[in-house]
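> Here's a sequence, model it:
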Amino acid sequence: MKKILGYFSITILSIIILAVIAGGSIFAFYASQAPELSQEKLQATSSSLIYDKDQNLIADLGTEKRELVTSDSIPIGLVNAVVSIEDHRFFQHRGIDIYRILGSIWHNLTNDTTQGGSTLDQQLIKLAYFSTAESDRTIKRKLQEIWLALQLERQFTKEEILTFYINKVYMGNGNYGMRTASKSYFGKDLTELSIPQLALLAGIPQAPSQYDPYTQPELATKRRDTVLSQMYRHKYISKEEYNTALSTPITDGLQTLKPATSFPKYFDNYLTEVISEVHEKTGLDIFSAGLKVYTNVDSAAQEHLHDIYNTDTYVAYPDEEFQVASTVMDVTNGHVIAQLGVRNQQEDITFGTNQAVLTDRDWGSTMKPITDFAPALENEVYTSTAQNLNDSIYYWPNTKTQIYNWDRQYYGWMTMQTAIMQSRNIPAVRALEATGLKKASDFLAGLGITYPELYYSNAISSSTSSNDQQYGASSEKMAAAYAAFANGGIYYEPQYVNKIVFSDGSNKTYEAKSNRAMKETTAYMMTDMLKTVLYYGTGTRAQIYGLNQAGKTGTSNYTDEELATINETLGLNNWNVGLMAPDENFVGYTPQYSMAVWTGYKNRLTPVYGSGLDIATDVYREMMTYLTGGYNEDWTMPDGLYRSGNYLYLSNATQNYNYYYETTTASSTTSSTEQSENTSNPESSLQESTSQIQNHFEATTENGN
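Okay, the predicted model is just below:
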């Protein structure tokens, strides 16, 4: 037995020795490949150069807001705040903290949330040498980070390391380095700041946008208070100082941000998306990474779009508060060539809200082509643009709630082409019901548009119950979705950045992600019908003589309660001003470009009415005229279709079409009051209760044009 235990012990010891040797060998190998420490690399905070599609320099991000601090100018209060929140054993360890690493491992094993074990030294190494992208968090990178942190402690003092860090971190609003942020936010040097102000600065680097005291005061306060709690815990401040600091408003001492940009204002919204995409692709902070970023923006087109928004040369706006948001894409590759999400942007705002990418407004009937009719064609529920649909009294599926058209009238039997051209709501809902919610939802997902759950009310609206920006529609998403009609059925994810050259001279080229979203026949049939919207339908104002194009209008709707509020506060009534809407939209495209335009007011209870309802189409028309010069080639009809008169038919689906026509004709006779009793729909995989649809459709489009 002793002999067996002896052999077992020797075996275990041998395994441990071999593991240590193997681990040490791997560590030594990766360490030998690590970059060399450089004071210049640690100390400098390089700006990034941004180029347009023609490789012209359009922005130098970082050079305008840089001010370094020396070790002897850092107040002890800031030192205490930084080490308390980032690495409270900073002055005890030699680059790595084994207790912190073991603690983070235990936390991650016993909690749903994750916790990092990096020291302040390791964070500095990340900022100076490595990407923080999730894909780059490899064993090799981690071991090199540890090695460099150990070397950092050998070559530099604690004061120097802390100074490098304080000068390196990004602090939001174009500021990098804490001294820069101190002067930008408070108009003071670091030595003049109070304890709560220093705590605020110390907490920002973890998530500069999330803890921005100007745009996210509640989150910034919570983060600052966390820093103060850690300072008190580690006895850097007294109980009295802690309580006083907690009671200090986050706005204490904050001054109005002053504009300090190195680029024309009309690039602001576009650059906001560039910054986001660069971080998504690389994990790097564009303001300090020393990158060369090549974008897809057409500078001349971006400037022209800005002029359309902000001058009276092209479009007549009702007032200065009226807002526009739009995105222009190259349909052949997904490149966003122009984007602007605001009119009359304030001069003191940099990288502000970009309405062009937000999904918090309703796109109305522009959803009909992609939610209702294209899925019906793609699944061959309908096989011809001549498909007959009944525009008669109808009810939301599975409810007793009547559906109305925008004009409260019914036109009876009509072709699908006419239903799209005249933007009739009831044929659109019928199309979604015939196709089924599951199939329609899958089709939309292929176009980059998702919902937590698709409702029948989404047949005529992009409204969603979720506030998450990944759901619903925006001008960016709509331009990309309609681009798939334009290019024969390929969806391209909107792309802003096509190439990045890194600080070490290496580079990476990017192409937009793509997938086939629909058959060529579906895309062409939709385009053929959407052409009629501009020639004879609701979008004639967007027509450009001589230009082959297609598109769709969209108007959202007020509830009765909202209309009562508008009447009470503004003194407006439908009867004396006509149609009123919170959102008016247009999405159009040519064989080269797609463009989605939203118009309205920041406060949706300020209505769009009268000539304001024409502005979405006017903005589109002026921009597309500029881009195309008023002439282009037409689309070519793909195989699998034939034309008879004004309509298109799938070549191999005549029998299918006749069958569906007969069943639709027969079932449509029940679309009166009796149909409200019908609570089943075999075509649909998802069912809605009366209360669900009632709550959801009240916020959707009744106007529908």
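> For the rest of this, base every contact and every neighbour count on C-alpha atoms.
OK.
> what separates the closest residue to Ile161 other than its chain neighbours from Trp147, distance-wise?
Among residues not flanking Ile161 along the chain, Asp121 sits closest, at 7.0 Å (Cα to Cα, 6 or more residues apart in numbering). According to Cα to Cα, to the nearest Å, Asp121 stands 11 Å off from Trp147.
> Settle it for me: which of these two has more neighbours?
Asp121 (28 against 21; other Cα atoms under 10 Å).
> helices or strands up against the helix or strand that one falls within?
Element membership for Asp121, per DSSP states H and E: helix 120-129. Helix 120-129 sits against helix 39-43, helix 139-155, helix 158-168, with contacts defined as 3 or more Cα pairs under 8 Å, 6 or more residues apart in numbering; DSSP states H and E.
> Could you identify which of these is most buried?
Burial of the helices and strands packed on helix 120-129 is given as mean neighbour count (mean count of other Cα atoms under 10 Å); helix 158-168 ranks first at a mean of 21.
> Would you mind getting the angle between that one and helix 139-155?
Between helix 158-168 and helix 139-155, the angle comes out at 130 degrees (axes from the mean of the first three to the mean of the last three Cα atoms, to 10 degrees).
> For helix 158-168, give me every contacting residue.
Helix 158-168 is contacted from outside by 42-45, 68-71, 74, 79, 91, 120-121, 124, 127, 152, 176-179, 288, using Cα atoms under 8 Å, 6 or more residues apart in numbering.
> Put the buried members of those into a ChimeraX selection.
Those of those that count as buried under 16 or more other Cα atoms under 10 Å are selected in ChimeraX with:
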select :42,43,44,45,68,69,74,79,120,121,124,127,152,176,177,178,179,288
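> quick one more, to check against the first:
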Amino acid sequence: MNIKELSKRLPPWTKRLKWPGIVIISLTLLALISFLVIIFGGRFVVDEEDLILDEMTTVETEEGEVIERIYTKNRKVVPISSIPEHVQDAFIAIEDGRFREHSGVDFKGIMRAVYKDIIAMKKVEGASTITQQLAKNLFLSNDKTWMRKTKEVMAAIYLERNYTKDEILELYLNRIYFGEGTYGIEAASQHYFQQSVDELSVAQGALLAAMPKAPNTYSPFENPEAAEQRRNIVLSRMYDVGSISAEVMKRMQGSTLAVERAEESADTWSNSYVDLVIDEAAEEYHISRDELKRGGYRIVVEMDPTIQRIAAEEMKNGEFVPGTKGPVEGAFTLMEHDSGALVAVVGGRDFKHGDFNRVKAQRPPASVIKPLAVYGPAMMSGEYDPFSLLSDEQQVFGKKDWKPSNHDDQYDGQVSMYQALIESKNVSAVWLLDKIGIDYAKDYLDKLGLTTDDKGLAIALGGLSEGYTPFQLAEAYGTFPQGGTKKDSYTIRQIFDRHDEVIHEHEVNETEVFDAQTSWYMTEMLRTTVEEGTAKAGTYNKALAGKTGTNQNLDVWFTGYTPQYAGALWMGYDRTGNEGAELEGSSVYPTRLMKSILTRIDQQKNLQTAFEKPEGVESLPEPVDLPVITNARGDLDLTGLALLRGTISWSAPKDERIVYRIFREEDGEDVKVGEVTGKGEFKVSAFSIFDQTKYYIVPYDPLTGKEGRPSNTVTLEWDL
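This is a model prediction of the structure:
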């Protein structure tokens, strides 16, 4: 029997049920499919990436002091374990009393809400659960359509099937908006109460729970009365569900809001430094600015806030600005030379985020380069020392007939390296660079990180097609107090991810450049430069070595170091070449400013009073100051054997290292008859009382091999 025959034998009434049956079966299948889609289709609505909340990055010191926050949304994600139970209970009580019981959608709550809406003839109660609210906020738009609502239910069920209640509540509390640009429970706690979420009281937690429904309406700053009423409703709900006792409810409802608005500061003291941190994160660790805004990193930096504030304040001080035409700018950097850690950075006299950070600008270094490109390499050659004599005569150099001049247009013929550095002699520096060779000097510049494509002798004077940044010069000068070892500067010590795991850590990068003896000689010469030479402007009473530089009064520098820090300070214009763009007062201003900054740092940090000489190096002798002798005289007297003897005497300074060479004029020639060291007297044998031979004295410096000016001439006469 086939199906066709069987259908003919069925009672007639069954045929009447055919189409209704098909409809019922179809509807049942459709309902089943819809149910399965709602139950299992949430995976197509939920994007797991959206579960990773945007979180602010903090820049902080090693001690945990937060310097600045970098964010698109002001949010700090905290684990549910950090959120007190009474705070959790407050949100559950007001938003979703059956949160711990339902599976994402509260059908009892829906029926209750519908009933209340019908009785009131208007919408008086919502039925969305915390899970639904989270799903809507994370994955969906605010469109009020059945499709959007269906997707919300699907996503909520998916979340409930794949995450624990604590995980859902943690996401919710970290996601919601609390007004005034604040997202998440931790940021809200800090914003409204100036404390962490784990310190919130019951009343404070209730106030925060009152806000998400309408953050502006219930803002405790803008609408304190409405905020208090809403808070008290939350406390009542907490009592209704058994989270708190009646006594606690009454006491908390009678408390003040106790909110505290943080002082809004327009101070930009840290902006230069943080700007550099952002750049370093991108260049060294490949973390972009956008990623920092949402990635929830914790960046531990080397800034010393005390020093940073001092530097930012002093840079604004008009007392240290050269008299000029137009606005003068500046840049300052200070690093610990034993590690390279940057403790302070100021990128402009009034720098704020978005400005050009001048610590990254390349500027002609002028005479600041002399110890680095000329004198240091020369001593490393073994052919020169601080008392080697250098030419100080104006002369022509090179094929282009270049004739450099000294800044004061004064020339001494010959000077020691010591004197040439202290007085910043241009001709001597160029002459010495010519002797040691440009390529040889550039090898040292490369080691110092001061690479240049320039090939001329103008390198000796810092006349470069492209200059150097304050960082580069601070690093280079920091080589000397470190015995010749250069440390690369840096701002970031460690970077932690949002799970507080270290993902990046600074590694010291160092280069051996000079030997310890050369470095110590340079320290002693640069210390004297600060005390007696071109860098003596201003006042600082502790140990400081350094050098000034002036580039045609367009760029002025002071670069130097203390036993702890190396720093560079530049002043000038963002744009040069304009008529009247010259600075007045040259390098006096950055020198005074640097010393003022160090003086204030010393008041807070008690800096060292002297440089400590490394073991195994020789001290640099004090230079010999050859006297000009104008009071020489000659006397005759009788010895014990009745022989005539002459005495030549003169006033000798206290420096017992000076050698006095005695000459006599004989037949038109000058003949050396002897010498004494450290004394103002010389004995001469005489054979006739009528001897009219003329004598004179020439002081001699044994350190440099340089002779001084001859004294007045004398003859031997009786002292009557």
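> Quick one: closest of the helices and strands packed on helix 120-129 of the first structure to Met518 of the first structure.
helix 139-155 (41.5 Å; Cα to Cα).
> in stretch 633-641 of the first structure, what counts as buried?
Applying a neighbour-count criterion of 16+ other Cα under 10 Å, one finds 635, 637, 641 buried in stretch 633-641 of the first structure.
> which residue packs closest to the second one, ignoring adjacent ones?
Distances taken as Cα to Cα, 6+ apart put Tyr524 closest to Met637 of the first structure, at 6.7 Å, once the chain neighbours are dropped.
> sorry, back to before: need the helices and strands packed on helix 120-129 of the first structure in JSON lines with distance to Tyr242 of the first structure, can you?
Formatted as JSON lines, those follow (distance: least, Cα to Cα, whole Å):
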{"stretch": "helix 39-43", "distance to Tyr242 of the first structure": "33"}
{"stretch": "helix 139-155", "distance to Tyr242 of the first structure": "32"}
{"stretch": "helix 158-168", "distance to Tyr242 of the first structure": "23"}
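> Please name whichever of those helices is nearest to Met624 of the first structure.
Met624 of the first structure sits nearest to helix 158-168 of all these, at 43.8 Å, using Cα to Cα.
> Which residue in the second structure aligns with Asp528 of the first structure?
Using TM-score structural alignment as the criterion, Asp528 of the first structure maps onto Glu524 of the second structure.
> how big is the offset of the helix or strand hosting that match relative to the first structure?
Element membership for Glu524 of the second structure (DSSP H and E) is helix 516-532. In the superposition against the first structure, helix 516-532 of the second structure averages 1.0 Å from its aligned positions (mean Cα distance after the TM-score superposition for the first structure).
> Following element in sequence after that helix, please.
Next along the chain after helix 516-532 of the second structure, taking DSSP H and E as the criterion, comes strand 545-551.
> contact partners of that following strand?
So strand 545-551 of the second structure is contacted by 364-368, 462-463, 523-530, 534-535, 555-562, 586-587, 591 (Cα under 8 Å, 6+ apart).
> returning to what we had before: of the buried residues of stretch 633-641 of the first structure, closest to Gln549 of the first structure?
Trp635 (9.2 Å).
> Surely that closest one is in contact with Pro591?
Yes: counting by Cα atoms under 8 Å, Pro591 is a contact partner of Trp635 of the first structure at 6.6 Å.
> ok so, going back, other SSEs contacting the helix holding Glu524 of the second structure?
Using 3+ Cα pairs under 8 Å, 6+ apart: helix 516-532 of the second structure touches helix 376-380, helix 417-422, strand 545-551.
> What lines up with Glu60 of the second structure in the first structure?
For Glu60 of the second structure, the residue aligned by TM-score structural alignment is Tyr51.
> One more: Ile307 of the second structure?
By TM-score structural alignment, Ile307 of the second structure lines up with Ala301.
> Leaving out chain neighbours, which residue sits closest to that match?
In space, and not counting its chain neighbours, Ala301 of the first structure is closest to Ala338: 6.3 Å by Cα to Cα, 6+ apart.
> In contact with the one you found, which residues?
With Cα under 8 Å, 6+ apart, Ala338 of the first structure has these contacts: 270, 297-299, 301-302, 305, 327-329.
> how does it look with 7 Å?
297-298, 301-302, 327-328 (Cα atoms under 7 Å, 6 or more residues apart in numbering).
> and if you look at Val59 of the second structure?
Counting by Cα under 7 Å, 6+ apart, Val59 of the second structure touches 66-69, 298-301.
> Out of the residues you listed, which comes closest to Ser388 of the second structure?
For the contacts of Val59 of the second structure, the residue nearest Ser388 of the second structure by Cα to Cα is Val301; the value is 44.5 Å.
> burial count for Leu292 of the second structure?
For Leu292 of the second structure, the neighbour count with other Cα under 10 Å is 24.
> before we move on, what SS does the aligned partner of it in the first structure have?
Matched across to the first structure, Leu292 of the second structure falls on Ile286, judged by TM-score structural alignment. Classification of Ile286 of the first structure using DSSP: H, G, I helix; E, B strand; the rest coil returns coil.
> Would you mark the buried spots in the lengthiest helix in the first structure?
Longest helix in the first structure, counting residues (DSSP state H): helix 2-32. For helix 2-32 of the first structure, burial by neighbour count (16+ other Cα under 10 Å) applies to 27, 30-31.
> would you list every one of the helices in the stretch 101-250 of the second structure?
107-120, 130-139, 146-162, 165-175, 185-193, 202-210, 224-240, 246-253 (DSSP state H, counting those that start in this stretch).
> out of the ones you listed, deepest packed?
When the helices of the stretch 101-250 of the second structure are scored by mean count of other Cα under 10 Å, the highest mean neighbour count falls to helix 202-210 (a mean of 26).
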